[in-house]
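# no sequence on this one, just coordinates:
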């Protein structure tokens, strides 16, 4: 990889770990009216840190100005009791910035995950503060909830809701022989949910937030494989006003980092879209982003997959062998079209995450039944299948579109662009049907209210 001359193939190696100063100029984003005084929250953290020593928490440019920390505070003694003094049997795993333990709060009985950050200087404090502030202000069903924090002396701990199913990495990569792989429907559900979490950060948060460390080990799951993004220590506020990017040191995980960000340090929301595309490829293929145990030419997932995107007849080679063919061919084509658009070399050609959410929501809503003879979709819409799993789409009146999906790869154009065009056409149809239904419901409601009003007037 020419972009990363100083790295070896360790998957979890962070980029440029040497502490450098940000070159980003101070940004003054718009702040929601309900957010007040960052300094108050920062001072509360500092007051717990030996009265303001050199290890005081910094006031980085990464966090939202005017923010007030609403998370609960814990003493180190409380969290030590909750985790049975951080005994090995409570250990859940190790992240980029510390160890994670399972615990039970004595005050409420709530089961939690406690992350104890490594006490290795200012950088750890910086990520600690960013994570506390971000998760105190950002709330969404696809983001892990922060319950509280501890800043006793030089101890830095974060308390999260407990996610019983662990990370996506645990269920997707390096599976033991006795563990069942994720089925196709679950993979699409996880991808759609994770994309919705990113969409919230990019489009709903004000100012927008760039996650900067999107990877399979940072996607945690609760019961039912509902995904939530975790570990916000590297998150940055996105560009505002007429700025096109944020300039910062390069941080992240090798294999997931967007090429333009790795080379220039210029960070945009499209950098997250690239990382999402890599994780989505992991979901489709069952392969790691970087795997040094594979043959030369297959160790980098993106480098291996890109040539296969150019010939639809090779698309089946991209499907996880552990699925054993239990996936819809048409769904595979569409999923690969989305992935290929997300990992485009040029950031400008990648889709916005909102468009990705629209596409993946469509795919996730198509329930695939591997027990059907045709191995096709089972969907709530009015559709029929041919004997090879292809579908003839029908409109509300039940007339076919006259277009079959050829699973043998006999389309005139074998590139992902044709697949993407087909996907976009289906999405437009689904959106039009939904809008028509909504319009009809609104019209019926207006008529009902009008009739009710006339009835009341006649009885007045």
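Done, it's in. Bear in mind that the values here come from a model prediction, so they are computed numbers and not experimental data.

# going by C-alpha atoms from here, please, whenever you check contacts or count neighbours.
Fine.

# buried residues of stretch 236-245, list them for me.
Of the residues in stretch 236-245, those with enough neighbours to count as buried (16 or more other Cα atoms under 10 Å) are 236-240, 245.

# now intersect the residues you listed with the strands, please.
Secondary structure defined by DSSP state E assigns 236-237 of those to strands.

# in TSV, list the buried residues of stretch 236-245 along with distance to residue 113.
Conversion of the buried residues of stretch 236-245 to TSV gives the following (distance: Cα to Cα, whole Å):
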residue	distance to residue 113
236	24
237	26
238	29
239	32
240	34
245	34
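
# nearest to residue 110 among the buried residues of stretch 236-245?
Using Cα to Cα, residue 236 is the member of these that lies nearest residue 110, at 30.6 Å.

# so which helix or strand takes in residue 356?
helix 353-364 (DSSP states H and E).

# quick one: the following helix or strand past that helix to chain centroid distance?
Helices and strands here follow DSSP H and E; after helix 353-364, the next one along the chain is strand 367-368. In terms of Cα atoms, centre = their mean, to the nearest Å, the centre of strand 367-368 is set 22 Å apart from its chain centre.

# doesn't residue 159 belong to a strand?
Yes - the assignment for residue 159 (DSSP: H, G, I helix; E, B strand; the rest coil) places it in a strand.

# next one: it from residue 133, what distance?
Relative to residue 133, residue 159 is positioned 13 Å away (criterion: Cα to Cα, to the nearest Å).

# dropping in the other structure now:
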């Protein structure tokens, strides 16, 4: 645990803001010349302290390459903060909103790698921990990217730990983000792993299309409705982000779209488990890698030979 004095020193008196959200403000800091992100709890944050406690409890016991690492925390009176590893490329949403103008457009290969990373992290929460964990707020702004564009899930303040492996759902007050929130969970208060799967499907549609989650009129406002209309026309190039200029494998793109759409099925029973989503996305990535390797004059096997 770090004292408030430590936090002041680490952040150079909160000199540089690198992000803001409902929880509070995020500052750049340094510990022994290593950059870190310091998220300070705002006194006006609704349920902020409960989320602070939940995140500390979870991240001190759960570790994975595709989950953000908690370095430490400060809990000194009204001064409460979380210290994370620094993710140099920000969050995924920023790359689609134009905030990272200095970064090149994410290629189809890189988008699939980000999707696979996020899927692997979420699958670990569901199946790799002592007890299943539901993230409950999967969205593109909660997927962070390091300097190598490896993706990691973040923001575990709303996460729920299931009491045992046999529990299929918990009844809880609805929480999450509009557009990403599972409509079945919203109407029933029954939280399951499939609630996270729905949210992940929405993120995958963002990755594919580079469209806003909510836009347009009520009938076609949600990204899944808009993509569904385009699917009926059978033109994958009309669905995938036009900034890619068709530079992607068509079979790979269709597979990604199919995965996303089954994830956002209104019926939770029709949604796949994250283990299936992860496997299917890895196949889509392998197909795209085969195309890019062929175009570069390499075979899939020889690219990784010493």
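Looks like it arrived, so ask away. Bear in mind that the values here come from a model prediction, so they are computed numbers and not experimental data.

# now, which of the buried residues of stretch 236-245 of structure 1 sits nearest residue 381 of structure 1?
Distances from the buried residues of stretch 236-245 of structure 1 to residue 381 of structure 1 were compared by Cα to Cα; the smallest belongs to residue 238, at 38.8 Å.

# what do we get in structure 2 for the closest one?
Residue-level alignment of residue 238 of structure 1 against structure 2, with TM-score structural alignment as criterion, gives residue 162.

# once you drop chain neighbours, what's closest to that match?
In space, residue 162 of structure 2 comes closest to residue 132 once its chain neighbours are excluded; the distance is 5.4 Å by Cα to Cα, 6 or more residues apart in numbering.

# quick one: map that neighbour onto structure 1.
Aligned partner of residue 132 of structure 2 by TM-score structural alignment: residue 208.

# alignment lookup: residue 83 of structure 2 to structure 1.
Under the alignment (TM-score structural alignment), residue 83 of structure 2 pairs with residue 159 in structure 1.

# isn't its match right up against residue 136?
No - counting by Cα atoms under 8 Å, residue 159 of structure 1 sits too far from residue 136 to count as a contact (11.8 Å).

# the two: which is more packed in?
Per other Cα atoms under 10 Å, whichever of residue 159 of structure 1 and residue 136 has more neighbours is residue 159, with 27 against 19.

# quick one, what contacts the more buried one?
Under the criterion of Cα atoms under 8 Å, 6 or more residues apart in numbering, the neighbours of residue 159 of structure 1 are 112-115, 146-149.

# go on, residue 268 of structure 2?
Counting by Cα under 8 Å, 6+ apart, residue 268 of structure 2 makes contact with 184, 194-195.

# out of those, which one sits closest to residue 299 of structure 2?
Distance ranking of the contacts of residue 268 of structure 2 against residue 299 of structure 2, using Cα to Cα, places residue 194 first at 37.4 Å.

# host element of that closest one?
Residue 194 of structure 2 is part of helix 193-209 when elements are defined by DSSP H and E.

# what span of structure 1 lines up against that helix?
Residues 269-285 of structure 1 are where helix 193-209 of structure 2 lands, counting by TM-score structural alignment.

# what's the answer for stretch 240-253 of structure 2, then?
Stretch 240-253 of structure 2 falls opposite residues 319-332 of structure 1 when the two are matched by TM-score structural alignment.

# quick one: the strands in the stretch 151-300 of structure 1?
157-161, 209-210, 219-222, 226-229, 236-237, 246-247, 266-267 (DSSP state E, counting those that start in this stretch).

# okay, the ones you listed in a markdown table with distance to residue 305 of structure 1 next?
Below are these laid out as a markdown table (distance: least, Cα to Cα, whole Å):
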| stretch | distance to residue 305 of structure 1 |
| --- | --- |
| strand 157-161 | 36 |
| strand 209-210 | 26 |
| strand 219-222 | 22 |
| strand 226-229 | 25 |
| strand 236-237 | 30 |
| strand 246-247 | 29 |
| strand 266-267 | 24 |
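
# residue 181 of structure 1: which of these is closest?
Where the strands of the stretch 151-300 of structure 1 are weighed against each other on Cα to Cα, the nearest is strand 219-222, at 15.1 Å.

# returning to that earlier point: for the helix holding residue 356 of structure 1, which outside residues touch it?
185, 188-189, 191-192, 195-196, 198-199, 202-203, 273, 331, 334-335, 338, 423-424, 427.

# and it, what's buried?
Neighbour count says helix 353-364 of structure 1 has 353-354, 356-364 buried, by 16+ other Cα under 10 Å.

# just give the nearest non-adjacent residue to the most centrally placed residue in structure 2, would you?
Nearest to the mean C-alpha position of structure 2, by Cα atoms, centre = their mean, lies residue 143 at 3.2 Å. The spatially closest residue to residue 143 of structure 2, leaving aside those adjacent along the chain, is residue 153, at 4.8 Å (Cα to Cα, 6+ apart).
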